[in-house]
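Q: Provide a 3D model corresponding to the input given below.
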Amino acid sequence: MTKSDSGKHSVGGASRRLVLQSAATLLAAPFVAKPTNAWAQEKLAGSGEVVVFSYGGSFTEGVRRAVYEPFTKATGIKVVDVVGDLAASQVKAMHQAGRVDWDTAYIEAEAYPAMHEAGMFKPIDYSLWDQEALEGTPPHTRFKDAVVGLASGLVLSYDQRVFPEAGPQNWADFWDIKKFPGPRGLDFRGKHAIQFALLADGVAHKDIWPLTDDKLDRAFAKLNEIKPHVAKWWTGGGEATQLMINKEYTMADAFDGRLISAIHQGAPIKFVWEGCYLTYTYMTILNGGPNTANAQKLLAFLNRAQIAAAWTQATGYPGPNANQVKYLPPKIIPLVSVDPQNAVKCIIDDANWLVEKRPDGKTNGDHVQERFLTWRTQ
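A: Now for the predicted structure:
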């Protein structure tokens, strides 16, 4: 990892970091209005620095421009970013060593429960947040010691060149080979394809989770129908989008941020929100970090609606404050999951269930993945 405030980034392997850093920067971040600056200067003014974890690449570049630089200008607090791959293992190592060098980190939803129980995070001071941020951020995205930092979705996307009039609108359409012919793409990770299969088989959104064994049996029976038409089980974050551009897929599940970036560059792709698989990444303040007070101020600043809108435009992955929609350009709103009309169509990843242990000692997530890998190789 590297510690920097000068634009240098470390290079890692294919990972969530690469999914995020390559999908960033939809538009130039909007100007931060005087009321936001005045509020920050009054409520959040300080000195010194705050050390934040980030994914590098265009993700960090966008966040610097949209959030960090305006934050420093308004508050006097310098932001130093630490670039690395997934943060959880490094945070655990710092916690065990008794020396925490960072102030904030993005933590994957499945890693959060155990780290929370171990006391690795400081309670978030919501008293620093303005009323618009509190009212716009749903309670299920705000915990005592974590708040959703970004949401990434796997959505049903399709090639407009193949379906110029009316493309697939839901996962039942994805399974309909006669009405919508052509090669498909699906993510190699089982929990996503299993959800889509259940939706295609008529399971209601509210009944997807937990993925009990009877639901898994039902999902695999449905997956048997589509398996011959999956041209490739994609593995990389931008692979599905690129293969569709290359005409190797007619439709695929793909990450929303990657699709938005491609669409803004002229790619002939559309996507729908119905049945989106939504995964949260939490923003946390690390217990024992060197600049906790400044980290609290940064989170309060970031979650202000106007700054949240700037974050979304800079990264392609929105935080949960729905009031940011008031500050987003109209053409962006239909493309982001935080729009209330899109949010109701999404199904949120049940990270707590996935990390629960089964009688055999395996987690539910491991069990699902093992069943899926066995099925896929048959």
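Q: For the rest of this, base every contact and every neighbour count on C-alpha atoms.
A: Fine.
Q: what about the residue located most distally from the centre of the chain, which SS state?
A: Distance from the centre of the chain peaks at Lys178, with 33.2 Å (Cα atoms, centre = their mean). Assigned with DSSP: H, G, I helix; E, B strand; the rest coil, Lys178 falls in the coil class.
Q: which residues of the stretch 151-300 of the chain fall in strands?
A: 184-187, 230-234, 251-255, 269-285 (DSSP state E, counting those that start in this stretch).
Q: Relative to the whole chain's centre, how far out is the shortest one?
A: Relative to the centre of its chain, strand 184-187 is centred 19 Å away, using Cα atoms, centre = their mean, to the nearest Å.
Q: Can you name every helix or strand that it contacts?
A: In terms of contacts (3 or more Cα pairs under 8 Å, 6 or more residues apart in numbering; DSSP states H and E), strand 184-187 is packed against strand 230-234, strand 251-255.
Q: So for Lys144, which of these sits nearest?
A: With Cα to Cα as the measure, strand 251-255 is the member of these nearest Lys144 (28.7 Å).
Q: Give me the distance from the helix or strand containing Trp353 to the chain's centre.
A: Using DSSP states H and E, Trp353 falls within helix 351-355. With Cα atoms, centre = their mean as the basis, helix 351-355 stands 17 Å off its chain's centre.
Q: And this one, please, so the two structures can be compared:
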Amino acid sequence: MKLSLTLTVAAGLMATTALAQDKTVTIASWGGSYQEAQSKALFAPAAANTGIAVKEETYGGMSDVRLQVSTGAVTLDIVASGSGSAARAGAEGLLEPLDYSVIDVSTFYPTLKSEYCVGGDVFSTVYAWNTKTYGDNGPQSWADFWNVEKFPGKRAYRNKVAGALEPALMADGVAPEDVYKVLDSEEGIERAINKIRELKPHIDVFWSSGAQHAQLMKDGEVDMTTGWNGRFDNAAKDGAMVKYSFNQALLDYDCFAIPKGAPNKDTAMAFLAEISKPEYQDDLPKYITYGPTNKAAFDTGEITPEVAAMLPSSPANAAMQLPISLEWYIKWETIADEKYQSMLTE
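A: Prediction:
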């Protein structure tokens, strides 16, 4: 009897171990220091705590997901994505709807999740300035960024419509809470583009990547530019004379999605639930200056007040910003970008 019981218990333990080993997710992100930070803060600890094996890959974005879904050869279970790309991919039918009865987002910022993508980190589109030119007294609003008399100097601005029109309207006097109401028409889009057209003679470079706008500031090639806060932090660490402000910045986020037909959909959903917990998200700023999407991460004691002051999603900084409207981008981005590109080539 004792031998039989021992064998039964051993068989049960072996079955449990095998079950854990069978649970695997393949996650694709963008590589580099960004994915390294995700791996150290989120993927590796969650794998250790859940027994879910993680296979990491890099990928080229939603075009890769589209190819896998269209050919019925889906190998990815979770993908990192920009919020706008995920919104468009979800509308296109490329992503699984997320189960928020499994993924607890009750302490998330309400704008940092969607039907198809759950926020993983927060970044901001800000205006940054060269402290050699302006000292600490650089622009403190988008109106200042447009004010070439008060702040003479060379500007840089993004060459795509994403994050380009909202600052222009705020510079034109539209209250942040009304920006997307005004942009919800072709007339409003034209108003924003006309405001950028007004500044165009003072824009020396229309940048195309985060690496480029950071380099512009490191080289002192422009006196102020728009761009992403984390890139400016890294540039400053490398010696760039750069500062920025979160006032009127655009609050945006990267997120995690599950491709349609993912081979391990249920395991992927459970894994996303795990890495959305505050005890994982509070470690991310140790490796990269992006903020957590889960507000409770600021209450664990892991994020110091000094670090929180640098993060886009800290309560004080988030309160100063305009959250990106994914609904607007789904509806208007294609039309708006055509108009924007036309203005750039004038």
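Q: ok, back up a step: tell me which other helices or strands the helix holding Trp353 of structure 1 touches.
A: helix 364-376.
Q: Could you measure from Asn294 of structure 2 over to Lys286 of structure 2?
A: To Lys286 of structure 2, Asn294 of structure 2 is 16 Å away according to Cα to Cα, to the nearest Å.
Q: With neighbour numbers in mind, choose between those two.
A: Using other Cα atoms under 10 Å as the criterion, Asn294 of structure 2 and Lys286 rank with Asn294 on top: 27 against 14.
Q: so where's the longest helix in structure 2?
A: In structure 2, taking DSSP state H as the definition, the longest helix is helix 2-22.
Q: mind listing what's buried in the helix or strand that that one is followed by?
A: Per DSSP H and E, the first helix or strand lying C-terminal to helix 2-22 of structure 2 is strand 24-29. Neighbour counts over strand 24-29 of structure 2 (16 or more other Cα atoms under 10 Å) mark 24-29 as buried.
Q: repeat for stretch 264-273 of structure 2
A: Buried residues in stretch 264-273 of structure 2, counted by 16+ other Cα under 10 Å: 264-269, 271-273.
Q: coming back round to it: out of the strands of the stretch 151-300 of structure 1, which is the most enclosed?
A: The highest mean neighbour count among those, using mean count of other Cα atoms under 10 Å, belongs to strand 251-255: a mean of 28.
Q: need the buried residues of strand 24-29 of structure 2 in a markdown table with distance to Ile303 of structure 2, can you?
A: Below are these laid out as a markdown table (distance: Cα to Cα, whole Å):
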| residue | distance to Ile303 of structure 2 |
| --- | --- |
| Thr24 | 30 |
| Val25 | 29 |
| Thr26 | 29 |
| Ile27 | 26 |
| Ala28 | 27 |
| Ser29 | 24 |
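Q: wait, which of these is closest to Ser101 of structure 2?
A: Distance to Ser101 of structure 2, by Cα to Cα, is smallest for Val25 among the buried residues of strand 24-29 of structure 2, at 19.9 Å.
Q: Ignoring the adjacent residues along the chain, who's closest to the equivalent of that closest one over in structure 1?
A: Under the alignment by TM-score structural alignment, Val25 of structure 2 pairs with Val50 in structure 1. Nearest residue to Val50 of structure 1, sequence neighbours excluded (Cα to Cα, 6 or more residues apart in numbering): Val79, at 5.1 Å.
Q: And the one you found? What does it align with in structure 2?
A: So Val79 of structure 1 corresponds to Val54, using TM-score structural alignment.
Q: try Met251 of structure 1
A: Using TM-score structural alignment as the criterion, Met251 of structure 1 maps onto Met224 of structure 2.
Q: Report the contact partners of its match.
A: For Met224 of structure 2, the contact set (Cα atoms under 8 Å, 6 or more residues apart in numbering) comprises 127-130, 145, 153-156, 217.
Q: where along the stretch 201-350 of structure 1 do the helices fall?
A: If you assign secondary structure with DSSP state H, counting those that start in this stretch, the helices in the stretch 201-350 of structure 1 sit at 213-226, 239-245, 256-264, 292-302, 305-315, 340-343.
Q: The longest one vs structure 2, average offset?
A: Meaning helix 213-226 of structure 1. Comparing helix 213-226 of structure 1 with its match in structure 2 after superposition yields a mean distance of 2.8 Å (mean Cα distance after the TM-score superposition for structure 1).
Q: who's in contact with that helix?
A: 175, 193-195, 197-198, 200-201, 368, 375.
Q: Need the max-distance pair from these.
A: Across the contacts of helix 213-226 of structure 1, no pair lies farther apart than Trp175 and Val368, at 21.4 Å, counting by Cα to Cα.
Q: who has more neighbours, these two?
A: Just comparing Trp175 of structure 1 and Val368: by other Cα under 10 Å the higher neighbour count belongs to Trp175, 23 against 19.
Q: Quick one: map that one onto structure 2.
A: Aligned counterpart of Trp175 of structure 1 in structure 2: Trp146 (TM-score structural alignment).
Q: distance of its match from Val65 of structure 2?
A: For Trp146 of structure 2, the distance to Val65 of structure 2 (Cα to Cα) stands at 39 Å.
Q: How about Gly72 of structure 2?
A: Applying Cα to Cα to Gly72 of structure 2 and Val65 of structure 2 gives a distance of 10 Å.
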